[in-house]
Each structure stands twice: as C-alpha cells, then as structure tokens.
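Engineer: All I have is the shape, not the residue letters:
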C-alpha cells in the first residue's frame, strides 16, 4: 500500500510554523472528526544555502528521435535550487539523461553522461563544456560507436534565490489597501436582496470577504494602519456627482483605519450616509495606490510592497483605463486582488487575471508580470474563512519575489537587536 502525503500550506501561514519551529496537529478525516490516534508534525528548518544554478544547454547531431525533427535542439534557460540539484555539493556526481519525450510517458533514451557542477562551471571561461551523449546498449553492440550526439553546456551561473519569507523576515513591509464597490447594482442596502444589506449577525458578503483576507494580510503590516476607500457612490452633503475614490472614513488627508476591525467599523458607519450610484470604475483607485508604490521605489530597496484588495459586485465600466493602469502597476511593487461578490458574470475580471493569457494595454504594451488575482466569492460562501484567504493570497508571495528579482533587489538585512 502506498502512502501519499499532500501538504498544502499558504505562504501567509508559514509564519506560524517558522516561529514555533515544530507544529503538531491531530489527523482529521473531516473538520472536527479525528482520524484515529494519528498526528502530523511539521518541523521548520532553515535552509542556509539559497544559491540556485542557472543553465543554458544545447545539443548537436542527436540520434533521430528528437521532438519536432530537430537533431540540434537548444533548450530554454532553466533555474534549479542548488540544494535540489546536487545537495549543495559541487563535486557530487550527476547523471544526465537525454531522452526523446513521448506524451504517453514511454520516453526513449538517447544517451547519458556523468558530470558535476564544478565541471559545468568551466563555461565561465567563455567556451561551452561538451559531453558525449552515450547510449550504453549501442556502445556494447558497436565497436565503432562514438556517441549518440554531443550535449553542450553554453552557460552555467550561480545566483542567489530568495523566497517570500526571506523578504518578509528581512523587514519588507506589506502595505494593505482596500477598495469597496458602492455602485447602484449592489441594490438598496436597506433591502434584504442587497449585497450591502446587513444580516442579523451584522455581516454581508463584503464584510465576510474583507475579514477573511484582511485578518491574514494584517499580520505583515507592523502599524496595522490600512487606507480604505469606496467608489461608485454620491456623498453627503450635496449628493451630486458620483465619487470613484473616496476615503471610507471621509478623511481624505488621512484615510487610514486601525486594523481590519477599523475598516469594518468605518464601512458600517459610512454605509447609511451614501447614495449608491455608478459607474464601476477601477482605474482611479489602482492609479492612486500605484502612485504611492512608485514613490516607494526611490529608496531602491526591497522594503515596501503594496497589496490592493478590491471588493466588487459586477462588470467594470472603465475596462480600457483599468487595463492601462494594471500594465503600469506591473512595473511597480504592487499586487491587485479582486474578489467578486454576488451572482454577476465576471468575465471581464477573468481577462484582467493574467493566468489565461498576456494582458495588454490599449496601445499594445504587455504587463511586465502577472499581478492580478481574481476570485468569485460565491465559490467560498459555505467554505471555512481560511479557504478564501488561501485562494486570493496564493499568488502574492511569488508576485512579490518576481518584482524584487526583476529589480535585482535582495531582501533587507534584519536589524540587530539594540544592546543595553
């Protein structure tokens, strides 16, 4: 019998494990139902070697088996953590197999060779390192056999590879901003059919989504002061034009709320004073947070990163302007999370999420990196609160690392504790 362990832990939950070093929990078949007497123990161990090996390889005159009829393939550059590649031992023997790939898994061996990282590093002197690709069966059968092709290592470099935790534990601050949709399509907040209607327990979909995501993100912001904005509503006292970026606490010079609870209190206080209107414009709030993120780049350090959470009920009115704002933001230390509440069709949101293709601006400029994550709340309405948080925050750690890697910025060095 094979025992398979699938361990799924949100990067935003690793802090709990890292701080306690060892964490034990009883095994459960379902929530609240223990699976016998078994327990699972997770131990956190610091990996001190954060080096990765970056390789560029090609081959010539391979046997006639190669995909796409190319006997002289050039493979894409790839990166592997050094600990995974050779247990950080530069003299450790490595066997390299070159095979003809078959989609059904029956790959055909072309040939093999033995090397070690210290040999691969000889490419640093300017010329490729070459290896005869040997098929053992052919070598036995033919005395005149030389090889089944030659594999060349064009480039072998070492580079530091940092993780999300490296940046956060080094002191990188995650600045959390919230934008809430108050457009008329949400329905009159006094009606039970409205998405802004408060149930007897004082909650609605907006607050439930905010609480699920915010209680996790807030642990990474030391001052717990979060800017919170609304959009798509007419404001007192004149209730004239709709506002597309107003402070939830009605204080434009200091839109900060103390923790997630502070945002919830501001929301409950402002909701009865608003007149829901429209249209649904995202670009103003994205550009606002983007301007703050851009100003943080002046320090040229990996000390600040910005996460914008947008809670909305429907389609975007300013789709083209929003595309342009996202493309600009992709070059900034910033991620955008969009949670769709209610039963609406969110096709436009899925287009903004770059998982299924490359987002382009109205003039054809592509995003520098994927920074948008969209999740419909209805998929998690009856799930534990942590499920929504894990889903919407799943991509943020890699987005943060990809930005600082793009800028060539290492994690901040933790400050030494003051001495008496």
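Structural biologist: Cool, the structure landed. These numbers were taken from a predicted model, which means no experiment stands behind them. Numbers count the residues shown, from 1 in each chain.

Engineer: going forward, measure contacts between C-alpha atoms and count neighbours the same way
Structural biologist: Fine.

Engineer: mind listing the strands for the stretch 151-300 of the chain?
Structural biologist: Assigned by DSSP state E, counting those that start in this stretch, the stretch 151-300 of the chain shows strands spanning 173-181, 225-231, 233-234, 246-247, 256-258, 275-276.

Engineer: got those strands as JSON lines, with mean neighbour count and distance to residue 139 columns?
Structural biologist: Formatted as JSON lines, the strands of the stretch 151-300 of the chain follow (neighbours: other CA atoms under 10 Å; distance: least, CA to CA, whole Å):
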{"stretch": "strand 173-181", "mean neighbour count": "23", "distance to residue 139": "58"}
{"stretch": "strand 225-231", "mean neighbour count": "24", "distance to residue 139": "68"}
{"stretch": "strand 233-234", "mean neighbour count": "24", "distance to residue 139": "77"}
{"stretch": "strand 246-247", "mean neighbour count": "21", "distance to residue 139": "75"}
{"stretch": "strand 256-258", "mean neighbour count": "19", "distance to residue 139": "72"}
{"stretch": "strand 275-276", "mean neighbour count": "21", "distance to residue 139": "79"}
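
Engineer: Adding distance to residue 83, write those out as CSV.
Structural biologist: Listed next are the strands of the stretch 151-300 of the chain as CSV, based on distance: least, CA to CA, whole Å:
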stretch, distance to residue 83
strand 173-181, 28
strand 225-231, 39
strand 233-234, 54
strand 246-247, 48
strand 256-258, 42
strand 275-276, 56
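
Engineer: ok, structure two:
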C-alpha cells in the first residue's frame, strides 16, 4: 500500500561564491532563495512556490536560517526548483542571480544528503555560484526552548581603544548525529548584532525542540560567535554543547577552532524548557472550532451580472470556492455546524438599507447571523447577492469589531474562533485594522484572509506578520501571530484541497500558542473555572 504521508524531511539551504549583481560601490548582493515544487499531472504540471528563505544582507556565501519541511516519497519523482535572487529593500523587487532544478530524491540520495548544484541563468553566461541543499530526517516533539545568550570577554577586532568595530553576533547550528567525527551542521538561528562591545547582551529567542536539536537532548549544538566588520564576518570563537548541557550549566568556554586559543565565555543568562500540549489534546478535551465568515461586496469586484465579475453567479465563483474549501474542512469541528456570516462594503437592499454597510448579516437576521453549514453559507450568498449593491471602500475594522464582541460574550466557552475574510482589494482602514488585530492576538481567535482576483495585496502581506509580530498605532506588539493571508489564484489551480491546506495550516499552532499564552491546559474544566 502506498504511503499517504511519506517521510518528513527538512531542507537547509546555503550558497557559495554567488555572483555579485550589485553595482560597484553598492556592497554585495542581498540573497534570498525561493523554493518551488512541481505539481500536477505530466506535461500540465506547474511550478508552485512552497516557501522562501529570509533575505541576508551583503553576503555572497549565505547559510540561510529558515529551513523547509517537506514530505519525501521514495517511490515518487519530486522535482524542485531553487531561485536565488538579490533583494532590494528600497524597491521591494528581486533580481535573479541564478536557479537550479533537481529532485528531492537526488538530495536525499546524495552522499551525506548534501546536494551541491551550479546555479545557471538563461540570459547570462559564466558562473553564478553554487547552491547547497542539505536534507535531514525530522523527529517531532511538543516542546520548545526559550533562551537568552550573552557573551563575555570576546576578542576585540579594533586597532584602537574605541570599540566601534566590535559588532558581535552569534549563530546556532545543530548537528546531524552524535558522532563528532562525521558531523554536518545545519543553521537554525542567527542573532541580532550587538554594536560597540566585547561583552554583548542579546534578546530572548525561542526555538522548538525539533529546530534546536531535532528533538534529541544529546545532539551536538554548535554556537559560533562572529564579528561584523564592514561587509565581512570575522570568526571569533565557538563552543559545542547539547541541550542537556545547556540545561545543566550556565557558562561555556569559547575557543578558536583553528588555534584552539580561548576567546571568551558564552553566558546562558536564562533557559526555559516547556513541553507543549498538542492540538489533538485540546480537541480531545472538548475544545471546538467556530467559523465566522465575512464576504467583500465592494464595487471593485465588478457588477455581479457581468461574466468578468468576481461575484458572477454563472458558475461557482472564487468566493464560493473559497467558502466551500475552508468551510468543508472546519464544519466537523463545530458541534452545531452553525456559522455567523457577514457582508461588508455593499448596500444590503434586502434589509431595506439605502446606505453602504461595512458589516451586515448575510442571512438578514441581525440578532442571529448564523447559517447552517458550508452549503448554507453558499445558499444565502447566492440568494441575497442580487439584492446587494456593490459599493465601498474596503474596511475590515467593522467586521473585526463585530466578531470580537461575539467572541468576548462567549469567552468562557471552550471555543477557538476562525474569522475567514474573503476580499478582492486592499484595506482602506489599515491603522484601525492593525490595532484590532493586536487586540485579537489576546483572544481565542485566528484571522484567515483569502485574496481573490488579481490585486497584489501588499497590505494583506503586512498583516500576515510571519517575520515579526504586528505592532499597533500605540507601539504595542501582538502576543502572537494570528493572521494568515493566502492568494486564491496561487493555490486553487492545484485543487480546493490544496487551497484549504494552505489556508488552514497555521491554525493548529496558533491555537496552541493562544493556550500557552493564557496558560490553559488541555482540560476544559480548568478553563471554565478560570
């Protein structure tokens, strides 16, 4: 019988000798790598982006921190494409340095699962550099580690008494196995840079057990201290530890790997080891998932009687496909399968209204906006769409206010809420929306935004704060990431199942992160008694 899940493997990406595509005097390239997987039958298969690394400034030999989990099927051909680009923070555009195509089988079948490929460019001759892809097996765990690492007495790299050139940072690599004589290192963390000191103090950071040591307390961990000097990184010293040693000790001698000279101390100021309950444990203990839906009826969608409209009812349109894909997955997690559904940005004439409303019940019942099941949502959408005049602008804050009020009324019930917003345009009340999203991070709630149509959705990507937690207008930071944005066209060509998978993939971790933030154990009674 064919495996349905395959083996989970983790891909780590590095590049060497990249071609510098920046102009003379502009520094080095700022590389970022985009990863694509071929999906679809035979000649109809398309390259689908499955992720991208972080962007590293001024570096022609990057070791990317971000890695990628992927299912590996020994019996299948799994083509992969890696595009290494030079980023430009000013324009937000990318210039191709080079690309490479290979297969997951070639990576996992390579010696020590390390596959090195020359980058090529269709329009440029000569060497573009090499990409190195390393594969590692994945051992899952439900625990995470929060640490604060500092250093003391690092070597000074300045030639005078002023410490302006001492800009140390550290990198963490996990080993591949317990045998120190046959070791590979996979980069898992890069600290910020501390300026003007040989006794740097750094921020707290958090890694899962799988990230830090592949869930093995005795796996070697390399901590390497570097100094940023102009465009170069100067090696200062390193130490090899294990998670168990980090839990048992607080100070570690740094040495130079070539001269073996002592080069300072790594000081572990704090470490917290937390075992996380799983998403399944919360479901087993009685937690349910409640879906709320909001549909965009702004004029930018196009008049619904026209075939070019995103609301055209001649066939199942993008709004209906998104509702069906997400609703069908979430419906079984709600006992009564009844979901509040709202419209926004239109004039709901079926309610007798003559003015635009930014939050109205799509079923016409303001006291009970709930609709039965995903099919019921589609039904009221089709029934009332002809009686809604498309208008605008696109405001999210009214819907967010309505949904958060409902959640607060039911905050003592064991309900985790998902707000699905389907929209075709950019937000016109961004500041108010960001303020409310930060508030939502304190509630049992996730926000999923599906972008339909051809907009670039730049502001939606800002809300989907994967790289840094969102801040509101008062400078307050969200306690967790609650927004997931997905562009409909990017995934629907792979089928509604792929769209639903991408839309919902972050929900289990977001639910668990909320429970952790509130110190809620997977026991309904303990929650109800709070």
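Structural biologist: Here it is on my side, so go on. Because the structure is a prediction, the values reported are computed rather than measured.

Engineer: How alike are these chains, TM-score-wise?
Structural biologist: After superposition, the two chains reach a TM-score of 0.72 (TM-score structural alignment, normalised by the length of the first structure), with 367 aligned residues with a CA RMSD of 4.0 Å.

Engineer: hang on, the earlier thing: what's the closest of the strands of the stretch 151-300 of the first structure to residue 330 of the first structure?
Structural biologist: strand 173-181 (16.2 Å; CA to CA).

Engineer: The closest one corresponds to what range in the second structure?
Structural biologist: Strand 173-181 of the first structure corresponds to residues 288-296 in the second structure, going by TM-score structural alignment.

Engineer: how big's the offset between that stretch and the first structure?
Structural biologist: On superposition with the first structure, the average gap between stretch 288-296 of the second structure and its aligned counterparts reaches 1.0 Å (mean CA distance after the TM-score superposition for the first structure).

Engineer: Return the distance of that stretch from the chain's centre.
Structural biologist: Distance of stretch 288-296 of the second structure from the chain centroid (CA atoms, centre = their mean, to the nearest Å) equals 21 Å.

Engineer: gap between residue 136 of the first structure and residue 110 of the first structure?
Structural biologist: For residue 136 of the first structure, the distance to residue 110 of the first structure (CA to CA, to the nearest Å) stands at 10 Å.

Engineer: Between these two, point out the one with more neighbours.
Structural biologist: residue 110 (22 against 13; other CA atoms under 10 Å).

Engineer: which residue in the second structure lines up with that one?
Structural biologist: Match for residue 110 of the first structure (TM-score structural alignment): residue 237.

Engineer: returning to that earlier point: relative to residue 349 of the first structure, which of the strands of the stretch 151-300 of the first structure is closest?
Structural biologist: Nearest of these to residue 349 of the first structure, taken as CA to CA: strand 173-181 at 14.1 Å.

Engineer: Tell me which other helices or strands the closest one touches.
Structural biologist: Identification of packing neighbours for strand 173-181 of the first structure by 3 or more CA pairs under 8 Å, 6 or more residues apart in numbering; DSSP states H and E yields helix 205-217, strand 225-231, strand 304-312.

Engineer: The match of residue 110 of the first structure: what's it in contact with?
Structural biologist: Applying CA atoms under 8 Å, 6 or more residues apart in numbering, one finds that residue 237 of the second structure lies in contact with 224, 225, 226, 254, 255, 256, 257, 262, 263, 264.

Engineer: quick one: secondary structure of residue 405 of the first structure?
Structural biologist: Of the three states, residue 405 of the first structure takes helix according to DSSP: H, G, I helix; E, B strand; the rest coil.

Engineer: Just give the nearest non-adjacent residue to the aligned partner of it in the second structure, would you?
Structural biologist: With TM-score structural alignment as the matching criterion, the partner of residue 405 of the first structure in the second structure is residue 516. The shortest distance from residue 516 of the second structure to any non-neighbouring residue, by CA to CA, 6 or more residues apart in numbering, is to residue 276 (7.7 Å).

Engineer: contacting residues around the aligned partner of that neighbour in the first structure?
Structural biologist: Under the alignment (TM-score structural alignment), residue 276 of the second structure pairs with residue 161 of the first structure. Residue 161 of the first structure makes contacts with 50, 51, 52, 81, as judged by CA under 8 Å, 6+ apart.

Engineer: From residue 79 of the first structure, how far off is residue 161 of the first structure?
Structural biologist: Going from residue 161 of the first structure to residue 79 of the first structure by CA to CA gives 9 Å.

Engineer: intersection of neighbour lists for the two?
Structural biologist: Joint contacts of residue 161 of the first structure and residue 79 (CA under 8 Å, 6+ apart) are residue 52.

Engineer: rewinding a little: export the helices and strands packed on strand 173-181 of the first structure to JSON lines and append columns for distance to residue 116 of the first structure.
Structural biologist: Listed next are these as JSON lines, based on distance: least, CA to CA, whole Å:
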{"stretch": "helix 205-217", "distance to residue 116 of the first structure": "43"}
{"stretch": "strand 225-231", "distance to residue 116 of the first structure": "51"}
{"stretch": "strand 304-312", "distance to residue 116 of the first structure": "39"}
